[in-house]
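Student: give me a 3D structure for the following:
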Amino acid sequence: MTSNPTHLDRAHPPRVPAAELERLARQYATNPNLEALLRDTGKRSWARLAQAPGVEIWVNSWPAGAETGWHDHAGSPGALAVASGSVVEETWALGAVQCRRLDEGDSGSFDAEHVHNVSGRGQGRSLTVHAYAPRLVEMTEHSLGPEGPEPTRTTREGVDW
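Tutor: Alright, predicted model coming up:
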């Protein structure tokens, strides 16, 4: 059951260390039933796996070549773990796009200001697990310009996803 976002989630975010978010993502990524939770439709899809006050866990399905587009998590730090397949995460640093490939078993965390683009690069579908604290209530889409990602649009839970 999903609860409605509250002002308290943002006003008093839980202090969940990055290492704990990464541990949670890695733990959920080992679930052998993840594949069955999201039907393989050939399109990127996602589902919330778990939620507690201020923290949530998602699973994402990535067909080869599918991507998020540049975005941030509106102030929510997080972590991701690759359950199967491979993804590439693009970030902006030192005046250029930086790429890192994450394969099955790999994980990483990110801070509240992190802007990235993630794409599926496996042979077929890849699955990733994401943990956020505080939980996501909005995300900001960005376009990539010569000076890096620029905010273009804010999307909201219950409206856009």
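Student: alpha carbons only for contacts and neighbour counts from here, please
Tutor: Fine.
Student: what's the closest non-adjacent residue to the residue nearest the centre of the chain?
Tutor: Centroid check for the chain by C-alpha atoms, centre = their mean gives residue 130 as the closest residue, at 4.9 Å. Once flanking residues are discounted, residue 130 sits nearest to residue 80: 4.3 Å by C-alpha to C-alpha, 6 or more residues apart in numbering.
Student: another for comparison:
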Amino acid sequence: MGAGELTLERERAAVPAERAADLASYPAGLTLDGLPGRDLTQAELEELVAGISADPERWQHLVGYDAEERVYVSLHRDAHVDVWLLCWTPENDTGWHDHDVSSGAVAVVAGELAENNLTLVGGSRETRVPAGKVFSFGGDHIHRLNGTADRSISVHAYSPPLWRMGQYAVSEAGVLRRISLSYADELRPVD
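Tutor: The predicted model follows:
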């Protein structure tokens, strides 16, 4: 394998959605009722969103869709973790963003999400994540999510809890800038 191929292989390995695992492969161990009282690892966040996804009685009544504004509802928040239910239409797009110091996990419960990663060599690289998959990422991860199916549902967990996020815009000249915003603000593309 040449140096260029090795670099591309490392870059591909850094895209969390490409490593999405089956929700069914997670044990039914970590729940909102049994959180350990400390910040969670990425593996624990994956286990948590998998468990919540498998318990639709906890969130099904909150599902709703709006093409103008993505529907999102806080399911849990404490000093170490917060959990959100997000409902997507194809028009819903987070824009480029990070989660500041928080690691996160996403479980796609229904439909499909697209995670986009911005690369310096090839622009945006899209990975489709269908229902039944889960992936996680560290606090240094920058991505863009959008629904690709008519009605998609996902469960997201962050640890430590979100306080600030970075929203990114790429100018026509290709210059990247970051805008800091509250975790309670809706993410959408910055023009």
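Student: what do we get in the second structure for the residue nearest to the centre of the first structure?
Tutor: Following TM-score structural alignment, the counterpart assigned to residue 130 of the first structure within the second structure is residue 156.
Student: if we can go back for a sec, now check the second structure for the residue matching the residue nearest to residue 130 of the first structure.
Tutor: Match for residue 80 of the first structure (TM-score structural alignment): residue 106.
Student: burial count for that match?
Tutor: 29 (other C-alpha atoms under 10 Å).
Student: average distance between whatever helix or strand it lives in and the first structure?
Tutor: When elements are assigned from DSSP states H and E, residue 106 of the second structure belongs to strand 103-110. Averaged over the aligned pairs, strand 103-110 of the second structure sits 0.5 Å from the first structure after superposition, using mean C-alpha distance after the TM-score superposition for the first structure.
Student: what sits up against that strand?
Tutor: With contact meaning C-alpha atoms under 8 Å, 6 or more residues apart in numbering, strand 103-110 of the second structure is reached by 23, 41-42, 45-46, 49-50, 53, 129-139, 151-160.
Student: distance from the chain centre to the helix or strand immediately after it in the chain, please.
Tutor: On the C-terminal side of strand 103-110 of the second structure, the nearest following helix or strand under DSSP H and E is strand 112-119. With C-alpha atoms, centre = their mean, to the nearest Å as the basis, strand 112-119 of the second structure stands 10 Å off its chain's centre.
Student: repeat for stretch 118-128 of the first structure
Tutor: 13 Å.
Student: do the same with stretch 142-150 of the second structure
Tutor: That offset, for stretch 142-150 of the second structure, works out to 9 Å (C-alpha atoms, centre = their mean).
Student: what does residue 63 of the second structure align to in the first structure?
Tutor: So, by TM-score structural alignment, residue 63 of the second structure is matched to residue 38.
Student: again with residue 90 of the second structure
Tutor: Looks like residue 90 of the second structure aligns to residue 64 there (TM-score structural alignment).
Student: so that match sits against residue 121, correct?
Tutor: Yes: using C-alpha atoms under 8 Å, residue 64 of the first structure is in contact with residue 121, at 5.0 Å.
Student: next, show the common contact partners of those two.
Tutor: By C-alpha under 8 Å, 6+ apart, no residue touches both residue 64 of the first structure and residue 121.
Student: what residue in the second structure is paired with residue 110 of the first structure?
Tutor: In the second structure, residue 110 of the first structure lands on residue 137 (TM-score structural alignment).
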